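Visitor: Okay, predicted coordinates and the sequence, questions at the end:
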Amino acid sequence: MSLVPGRRHTRARTAVRPKDTPDAIVARLLAQIGWARVRIRYVLLDRAFYSASVVRALTQRNVRFVIPMVRRGHAVERFFARGTRGWFEHTIRCRRSRDGSAPVRVAVVPGRSWHRPLVFACSPGFERLPQVILDYRTRFGIETSYRQLGECLARTTCADPVYRLLLVGVSLLIRAWWIAARGVTLGEIRWNLILILTPVPIDTHQPETQTQPPTRPPTTA
């Protein structure tokens, strides 16, 4: 499938197991993107991926990134102070020493409320503060896509991650079908699929055919 400007496309997906680390998840997704030969300008990650291991994984692959900073530890309190604005240097340090550390550039942008600025950990290559927030706002469409994915996702009690990942893939295909079928609601797409996939019950009653002799009504003497 070719990429169409102005549309959102799902080019990679992976199952997440309890022992998977964020950097391992990012590495698998980037590998799938590389296999699809899609050039990455930069990645916009959720705050759940704010860690030194993820930053190192992206830096080693020369991938630019923007990640919301998690307000954790005394070293980052200065970025969340009222009236703070601009670029800063910071080193992310993990709680576990084996995870090491990673340097990042910090972009502090005033939010809607001056009491809570927006703080992002960025890679080199981003120069203008307004552009950082404008770029990251484009990620909010992913939240809408995720909600629509949930509306198409089949329910199951199966714990097999491969099967559950298959259902996610089917849900993404249904959403892509809905986007291509303009003027049709997502509910109509779901209902049509139910009609298509629901098996038709077989009627065991065999009606009489014209080849069979007609039955005569009983006569009275």
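Guide: That came through, no problem. Residues are numbered from 1 along each chain as shown.
Visitor: Could you use CA atoms for every contact and neighbour count after this?
Guide: Will do.
Visitor: what's in contact with stretch 159-175?
Guide: 10, 14-17, 148-150, 152-154, 156, 158, 186, 189 (CA atoms under 8 Å, 6 or more residues apart in numbering).
Visitor: Check these and tell me the two furthest apart.
Guide: R17 and I189 (31.1 Å; CA to CA).
Visitor: Settle it for me: which of these two has more neighbours?
Guide: I189 (16 against 9; other CA atoms under 10 Å).
Visitor: wait, what's in contact with the more buried one?
Guide: So I189 contacts I174, W178 (CA under 8 Å, 6+ apart).
Visitor: which SSE is it in?
Guide: Assessed by DSSP states H and E, I189 sits inside helix 186-197.
Visitor: Pull the distance from that helix to the chain's centre.
Guide: Here helix 186-197 is found 23 Å from its chain centre; the criterion is CA atoms, centre = their mean, to the nearest Å.
Visitor: Just give the nearest non-adjacent residue to S53, would you?
Guide: D23 (5.8 Å; CA to CA, 6 or more residues apart in numbering).
Visitor: What residues of whichever strand or helix holds the one you found count as buried?
Guide: According to DSSP H and E, D23 maps onto helix 22-35. Under the neighbour-count criterion of 16 or more other CA atoms under 10 Å, helix 22-35 has P22, D23, I25, V26, L29, L30, I33 buried.
Visitor: I'd like to know which of the residues you listed is nearest to R56.
Guide: D23 (8.5 Å).
Visitor: List the contacts of R64.
Guide: Here R64 is in contact with R41, Y42, V43, L58, C122, S123, P124, G125 (CA under 8 Å, 6+ apart).
Visitor: can you do 7 Å?
Guide: R41, Y42, V43, S123 (CA atoms under 7 Å, 6 or more residues apart in numbering).
Visitor: Could you identify which of those residues has the most neighbours?
Guide: That'd be S123 among these, by other CA under 10 Å, with 21 neighbours.
Visitor: my guess is that one meets A102, correct?
Guide: No. Taking contacts as CA atoms under 7 Å, S123 lies outside contact range of A102: 10.7 Å.
Visitor: take a look at this one as well, against the first:
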Amino acid sequence: MIIAIDLHHQPYYGKPQKGLFRGKAKQGTKKFWSIATACVVERGEKLTLAMAPVYNNRMEDTLDALWPQLQSKGIRIRRLLLDRGFYSADVIDWLQSRNVPFLMPMICRGKKPSKNSPGTGTAQFMAPGRRGFTTHTWKKRRSKLQVTVQVAIVPNPKTKQKTPLLYAYHGRLPNLTYCRELYRKRFGIETSYRESRHCRAWTTTRKENWRRFLQILSFILANAWALLTLGQQKKPWRERLTQQHFQQQLIELLDLPTTQVLTQEPSVAIT
């Protein structure tokens, strides 16, 4: 299976609490209830298979938390798709030591090539018009850890952008076009976050356990809707089961007040 792993940050505006993730300012706050998920992103499927809370920026800890859940399901990973937030020597070493095929964007660091210099770091691969496969080796700062990673230098599909796209990978890639199209599948996990957000109840509680429960429940509901709609892509729009209709049927089944139907913006307040 092709699996994507990413982080979902739910903004928090209250007093500091245990279990919060502190990151860059976004949506007016630096505090988040963050969760990492592993999601299937092939054949139109967007099923979340594993979840784990995130407390820090050590992405190798996130992989450590998700990996046992994936292994317990007996999943054979053909390719792991990660975003640039996972690009670090520790993460690459973690993946290579387990021989996990992966694909992620490289962060541009160093001097860009010029007439008098070939460039340094990963910026040396950013020469306009350059393409192909190569390798890159670097040593982690203040550490003895050194990693070597394969690099795909992919032409940018945007005609006005002459600088190529850079991807770090492990495992076989047949060609550059396949590399670019493969990574585009990763955006299926962003869709899973949007669908789960539509299912998540709103709450003002500061309790971490309750917050995590609502997050997990929202992904379970999104999975249920995704499973019920498998194979409906060829049906006319009017005949498909929409997420809102699924939620309405679920509420009627549970015999809840109709005023608690979840819409685009969560309307259920739980304190």
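Guide: Ah, there it is. What you see is a predicted model; the values in this text were computed from it and never measured.
Visitor: How close are the two chains, by TM-score?
Guide: Superposed pair, TM-score by TM-score structural alignment, normalised by the length of structure 1: 0.78. Supporting alignment: 195 aligned residues with a CA RMSD of 2.3 Å.
Visitor: picking up where we left off before, got the buried residues for the helix holding I189 of structure 1?
Guide: Within helix 186-197 of structure 1, judged by 16+ other CA under 10 Å, the buried ones are L186, I189, R190.
Visitor: Need the counterpart of the first one in structure 2.
Guide: For L186 of structure 1, the aligned position in structure 2 is Q243, judged by TM-score structural alignment.
Visitor: so how far is S196 of structure 2 from that match?
Guide: Using CA to CA, to the nearest Å, Q243 of structure 2 is found at 10 Å from S196 of structure 2.
Visitor: Next: A222 of structure 2.
Guide: In terms of CA to CA, A222 of structure 2 sits 5 Å off from S196 of structure 2.
Visitor: Please apply the same query to T148 of structure 2.
Guide: From T148 of structure 2 to S196 of structure 2 the distance is 37 Å (CA to CA).
Visitor: What of S34 of structure 2?
Guide: From S34 of structure 2 over to S196 of structure 2 (counting by CA to CA), the distance is 14 Å.
Visitor: again with T62 of structure 2
Guide: Applying CA to CA to T62 of structure 2 and S196 of structure 2 gives a distance of 20 Å.
Visitor: Check whether E89 of structure 1 really touches A102, as I assumed.
Guide: No. The pair E89 of structure 1 / A102 is not scored as a contact, 11.0 Å apart, by CA under 7 Å.
Visitor: Mind checking which of these two has more residues around it?
Guide: Legend: neighbour count by other CA under 10 Å for E89 of structure 1 and A102, higher for A102 (17 against 11).
Visitor: ok, longest helix in structure 2?
Guide: helix 208-228 (DSSP state H).
Visitor: count of neighbours near T204 of structure 2?
Guide: 12.
Visitor: same check, this time on G169 of structure 1
Guide: Count around G169 of structure 1 with other CA under 10 Å applied: 18.
Visitor: And it? What does it align with in structure 2?
Guide: Aligned partner of G169 of structure 1 by TM-score structural alignment: I216.
Visitor: Would you mind measuring from that match to A36 of structure 2?
Guide: Counting by CA to CA - I216 of structure 2 and A36 of structure 2 are separated by 11 Å.
Visitor: try M106 of structure 2
Guide: 20 Å.
Visitor: what lines up against V54 of structure 2 once you look at structure 1?
Guide: Aligning on TM-score structural alignment places V54 of structure 2 opposite V16 in structure 1.
Visitor: which outside residues touch stretch 139-151 of structure 2?
Guide: Here stretch 139-151 of structure 2 has contacts from 89, 93, 133-138, 166-170, using CA under 7 Å, 6+ apart.
Visitor: ok, 10 Å please
Guide: 88-90, 92-93, 96, 103-106, 122, 125, 132-138, 166-172 (CA atoms under 10 Å, 6 or more residues apart in numbering).
Visitor: likewise stretch 37-50 of structure 1?
Guide: For stretch 37-50 of structure 1, contacts defined as CA under 10 Å, 6+ apart pick out 3, 11, 21-23, 25-26, 30-34, 54-55, 58, 62-70, 92, 120-123, 125, 135-140.
Visitor: rerun at 6 Å
Guide: Stretch 37-50 of structure 1 has contacts (CA atoms under 6 Å, 6 or more residues apart in numbering) with P22, R64, F65, V66, I67, P68.
Visitor: Now it: buried residues?
Guide: V43, L44, L45, F49, Y50.
Visitor: again with stretch 110-127 of structure 1
Guide: So for stretch 110-127 of structure 1, counting by 16+ other CA under 10 Å, buried means P110, R116, P117, L118, V119, F120, A121, C122, S123.
Visitor: could I get those as TSV with distance to Q131 of structure 1?
Guide: As requested, these are exported to TSV (distance: CA to CA, whole Å):
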residue	distance to Q131 of structure 1
P110	13
R116	19
P117	15
L118	13
V119	13
F120	12
A121	14
C122	12
S123	14
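Visitor: Save those as a markdown table, and put in secondary structure too.
Guide: Compiled in a markdown table, the buried residues of stretch 110-127 of structure 1 are given as follows (DSSP: H, G, I helix; E, B strand; the rest coil):
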| residue | secondary structure |
| --- | --- |
| P110 | coil |
| R116 | coil |
| P117 | coil |
| L118 | strand |
| V119 | strand |
| F120 | strand |
| A121 | strand |
| C122 | strand |
| S123 | coil |
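Visitor: Looking at those residues, which two lie furthest apart in space?
Guide: Every pair of these checked by CA to CA; the farthest is R116 and S123, at 22.4 Å.
Visitor: if we can go back for a sec, out of T148 and S196 of structure 2, which sits in the more crowded spot?
Guide: Comparing T148 of structure 2 with S196 by other CA under 10 Å, the one with more neighbours is S196, at 20 against 15.
Visitor: That one -> structure 1?
Guide: S196 of structure 2 maps onto L149 in structure 1, by TM-score structural alignment.
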